[in-house]
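>>> below is the sequence, then the predicted model.
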Amino acid sequence: MTTSPSTDSDTTAVEQLDAVVLGAGVAGLYQLHQLREQGLNVRAFDAAGDVGGTWWWNRYPGARFDSEAYIYQYLFDEKLYTDWSWSEKFPGQPEIERWLHYVTDRLDLRRDITFNTKITSAHYDEDRGRWTVRTDAGHVIDTQFFVSCAGMLSAPLTDQFEGQDSFAGQLVYTSSYPADGLDVTGKRVGVVGIGATGIQVIQTIAPDVGHLTVFARTPQYVLPMKNPSYGPAEQAAYKARFAELKATIPHTFTGFEYDFEHAWADCTPEQRLEILENTYQDGSLKLWLAGFGEMFFSEEVSEEISEFVRDKMRERLRDQHLIDVLVPTDYGFGTHRVPLENGYLEVYHQHNVDLIGVQDNPIARILPGGIELTDGAVVELDVIILATGFDAGTGALTRIDIRGRDGRSLAEEWGRDIRTTMGLAKHGYPNLLTTAVPLAPSAALCNMTTCLQQQTEWITRAIRDLRVEGKSTIEPTERGEEAWVAHHEETAGATIVVNTTSWYLGSNVPGKPRRLLSYIGGVGTYRQHCEKEAADGYPAFERR
């Protein structure tokens, strides 16, 4: 890295870089490695204290993969893949974090990462064709490329309840859970939220707390997780499949190893039930991601599969109050995030657990002693754990002052309409290249490592091609962006997913424009679109 003798208006020294990478998680680490291998002078910045991204921040009890560990890995280097061994099929956060440290050290990435540092602004200078990036630590960087690897779920929703600051006990968000943990033994604990995160917390802490009160708003379809341990034989078996997995995973519908194999219309009712039962018993997301694809398009098929899952849940719950609060009836299975769980539903049968439905009786405020509901009832608590979600897809970048050509604001533009070109770039923002933002599968509907590898590889290729041709900027054209948005909307509109109110459509953030955040045409199809774009000379982009 070199330091320019030039200074900005407040006399801070300006660092000259070829690229700044935002984030040091799964995408940021690989992006840093690729750009550095290309010979660029590049540095990554992360607000966290070390590498890991979501796996650094989410240290809450029970945090773990719901993708099989052996597919949630980098596939660009077989030895990097096989020299790491997972201890179980769906490992927990501590093991995942150790894996990311292994990758970081193996690739010697740490020397080019600045931790505990937030990027606060990035302004594009059209005359010079470069970005000025500033951090909360006082860095000022002059860079040609600004690459966002900030993550899909990295902007937590906070300050949602009146009186939060008045609570006399301990109040924590799952998204910033204390690294040293939280002692809940024998305490009165309230968990707000029963999405994937809330479910993991609830099932994990229930045996230890004195009393647990769960505040549940939106019921979730859940699938049981089967999580076998991996010894040397199991580890050798999945490692021997490296070539097969590398050839298969990037081309399936969701970036998992399995794919849709059956057509609903081609099966008898008995065959359908057998397939549903077999995929359910797999103990993974297979029922959702490799059962019947028609569930995303046909209300009739969706209802039949949804009822199958509801019956499974009712059998385990037994109590009508629990069924009324926890079993979904107003949306279809798989039309938003499906959590895996391990004994979660049975938790509600424990004598020390209460379930409060807050859909019709919302939380009114937080008091010094607990939580007050709209009807005036007060639940006294020692600890409140908030699993209340994220501003998905857009939040990480709209919380930064990003300004493109003519001073346009990304936050303001996405506040009006969420538009990108393949989730890789935005018209009006030259040399801003993005991963895990809207209108790509990586905004929700993908095994994240699969999609983030593909997107960072595309970005690396686009920068290399630009430099080889002696050009310096790449930006989507207005026409190119319009074409992708139209394709995205046509693809989404053919499904029933857009009829569901969920964070998949930004419905959990007041005022957020409604649009399916993730491209739903399939991971393999998306990859083909991206490869064709590059092979054809980037017709949707202007390169200067």
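Cool, the structure landed.

>>> every contact and neighbour count from this point should use C-alpha atoms.
Fine.

>>> what residues are up against residue 516?
438, 439, 492, 498, 504, 505, 506 (C-alpha atoms under 8 Å, 6 or more residues apart in numbering).

>>> mind doing that once more with 6 Å?
Contact analysis of residue 516 by C-alpha atoms under 6 Å, 6 or more residues apart in numbering lists 504, 505.

>>> does it lie in a helix or a strand, and which?
Assigned by DSSP states H and E, residue 516 falls within no helix or strand.

>>> equivalent analysis for the one 10 residues further on, please.
Assignment of secondary structure by DSSP H and E places residue 526 within helix 523-535.

>>> does anything pack onto whatever helix or strand comes next after that helix? Which helices or strands?
With elements assigned by DSSP H and E, the helix or strand that comes after helix 523-535 is strand 541-543. If contacts are counted by 3 or more C-alpha pairs under 6 Å, 6 or more residues apart in numbering; DSSP states H and E, strand 541-543 sits against strand 474-476.

>>> what's the neighbour count on residue 300?
11 (other C-alpha atoms under 10 Å).

>>> gap between it and residue 264?
11 Å (C-alpha to C-alpha, to the nearest Å).

>>> want to compare, so here's the second one:
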Amino acid sequence: MTQPSPVPAPTDGSASGRSVDVVVIGAGFSGMYLLHRLRGHGLRVQVFEMADDVGGTWHWNRYPGARCDIRSMEYSYSFDPQLEQEWQWTEKYPTQPEILRYAHHVADRFDLRRDIRFRTRVESTVWDDAAERWTVRTDGGEEWTAQFVVHASGCLSIYKKPEIPGLESFRGAWYHTARWPHEGVDFTGLRVGVIGTGSSAIQSIPLIARQAGDLTVFQRTPNFAVPAHNHPFPPGYQEEMKAHYPEFREDARTSMLGIPHPPAEKGALEDDAESRRARYEKAWNDRDNTLVDLMAAYTDMLTDQAANDTAAEFVRERIREIVHDPGVAETLCPKDYPIGSKRICVATDYYETYNQPHVHLVDLRRTPLVEVTPAGVRTTEREYELDALVLATGFDAQTGALTSIDIRGRGGQRLTDHWSAGPRSYLGIGIAGFPNTFVVTGPQSPSVLSNMMVSIEQHVEWISDCIAFVRERGIRTIEPTPEAEQAWVDHNAEVGNATLFPTANSWYMGSNVEGKPRVFMPYIGGVGPYRERCQEVAANGYEGFLIDGAPSGAAASGRVPAGMS
């Protein structure tokens, strides 16, 4: 990719002091690439990051077994051919330490840290109608101004605080998977309890079980998990992949999930039972499988309940085969939501762990959790004495990183009020009434239903090009029209409601956070079609946006093309 052309020199103030062109919130993979690309446009950029170094979610989530569920050579930047050729991955699914090393390498290679303020939390961003600039305040009492603010704070960055009475009374040590001690934790010989069985728990439980003298897992909702079949790369694999990186990357950009995969050709019930089972067996057992193989086997897996049931029952059969105790196996079998309507977990020895005599499963649906006591955890049935407690209670996904900041747009309107009935955006990138502000992989974009690296690069490039467009033309403000925003909200709901996703209580729906509006947040229309729509908006002069208060482009109403409805 060629370096973007610099924009004309800034005309809205000195580069000294606390006035910049763009404030970026977050120094994960989104924020790092934004900084690099905006620098290439000649802009003055200040990045704020709560952590003490780059990496975003991979800085914080250091729990045992933390690993990406996208294959390593796909979960990487593509914007710099030299970078993608020089970095050497070690295995199919990268661990958290390996991903963090990669993030540090990128920061070093492009000298990014000099424009990042670490250990700094942004408390508010307030639009000044008269100055047509944002005022950004930090927890250190600093005040900055910027023409643009870009929220690159991630979809899974605000962890869900435990809603468990008595936690502070616990005499042992407790840990949240999303804020794991960087020095690690030694559970050797301890009585350990884990609350939660989502992805973080499914990855960490097998490793905690190796150390713990006794492990009790408290499960409210069982999750579907498929085998990772993780392995080191065989000789020559990386070299072969890198030789065809350009074609592979382009296939990813035009795919439905940001992961190249042959499209299914028929529905599940169009196949006979034997052929269908053989297809599922291959997806389950193939050493090179991915988390999408099972759900991509047929065209109607996420739109037809009967088709979905065939895959769900296949996985339940595998659980019953793996777990020796029939009662434990049934407790681990999800039965009240479609497979894939919650993110499928990629696991290594998760179900097998329950065959160990020192590992116990507590069904919180049968005996609900009452409280944490000084000695452990009490359910309606009994008290479990513990030395340590692990909370794998998830995230306030998609919106939490934004609503945790006091964001105020035109006329002092608060984002939390604008989103009182659920997130509202145009393309998941811009928000009506909030000028010159953008969101990377925000709600109502493919984000968490895609390979995040593919979606991050697409958003960063679109946003940085839009900012350059505004600066080159001396434009003061750009923001979506209310009509464009409403059209996109309606389209996102339409395509989401055509699937089985809304039938599950998942973090995709906000169901895991008490009081959060139950709305399907990510965009399910596909990475490739979404990219085409974003390109069309830009090519048409940023249609659906107000530019200096006036409608722009060929369709200021923000129409949704017929091909995407």
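Nice, thanks for sending it over. If you're wondering where the values come from, they're calculated on a predicted model, not measured in any experiment.

>>> what's the TM-score for these two chains?
The TM-score (TM-score structural alignment, normalised by the length of the first structure) is 0.95; 535 aligned residues with a C-alpha RMSD of 1.8 Å.

>>> which parts of the stretch 51-200 of the first structure are helices?
54-57, 78-82, 93-106, 196-205 (DSSP state H, counting those that start in this stretch).

>>> quick one: average offset of the longest one versus the second structure, please.
Put plainly, it is helix 93-106 of the first structure. When the second structure is overlaid, helix 93-106 of the first structure sits 0.7 Å from its aligned residues on average, using mean C-alpha distance after the TM-score superposition for the first structure.

>>> where does that helix end up in the second structure?
On the second structure, the counterpart of helix 93-106 of the first structure by TM-score structural alignment is residues 96-109.

>>> same thing with the last one?
The alignment of helix 196-205 of the first structure onto the second structure (TM-score structural alignment) covers residues 199-208.

>>> ok, now the first one?
Mapping helix 54-57 of the first structure onto the second structure (TM-score structural alignment) gives residues 57-60.

>>> go on, the second one?
Helix 78-82 of the first structure falls opposite residues 81-85 of the second structure when the two are matched by TM-score structural alignment.

>>> average distance between the matching stretch and the first structure?
Stretch 81-85 of the second structure versus its aligned partner: 0.7 Å mean (mean C-alpha distance after the TM-score superposition for the first structure).

>>> now do the buried residues in that stretch.
Buried residues in stretch 81-85 of the second structure, counted by 16 or more other C-alpha atoms under 10 Å: none are found.

>>> ok, now stretch 482-491 of the second structure?
482, 483, 484, 485, 486, 487, 488, 489, 491.

>>> so the third one makes contact with residue 542?
No. In this structure residue 484 of the second structure lies outside contact range of residue 542 using C-alpha atoms under 6 Å: 11.1 Å.

>>> buried residues, the longest strand seen in the second structure. List them.
Identified as the longest strand of the second structure according to DSSP state E is strand 143-151. By 16+ other C-alpha under 10 Å, the buried positions in strand 143-151 of the second structure come out as 144, 145, 146, 147, 148, 149, 150, 151.

>>> what do we get in the second structure for residue 174 of the first structure?
Match for residue 174 of the first structure (TM-score structural alignment): residue 177.

>>> hang on, the earlier thing: what about the match of helix 196-205 of the first structure, how far off from the first structure?
Here the mean offset of stretch 199-208 of the second structure against the first structure after fitting is 0.8 Å, by mean C-alpha distance after the TM-score superposition for the first structure.

>>> mind checking how far that stretch is from the chain centre?
Taking C-alpha atoms, centre = their mean, to the nearest Å, one finds stretch 199-208 of the second structure lying 19 Å from the centre of the chain it belongs to.

>>> now do stretch 417-433 of the first structure
That offset, for stretch 417-433 of the first structure, works out to 19 Å (C-alpha atoms, centre = their mean).

>>> report the aligned residue range of the second structure for that stretch.
Under TM-score structural alignment, the match for stretch 417-433 of the first structure is residues 422-438.

>>> ends of the matching stretch, how far apart?
18 Å.

>>> likewise for stretch 371-390 of the second structure?
14 Å.
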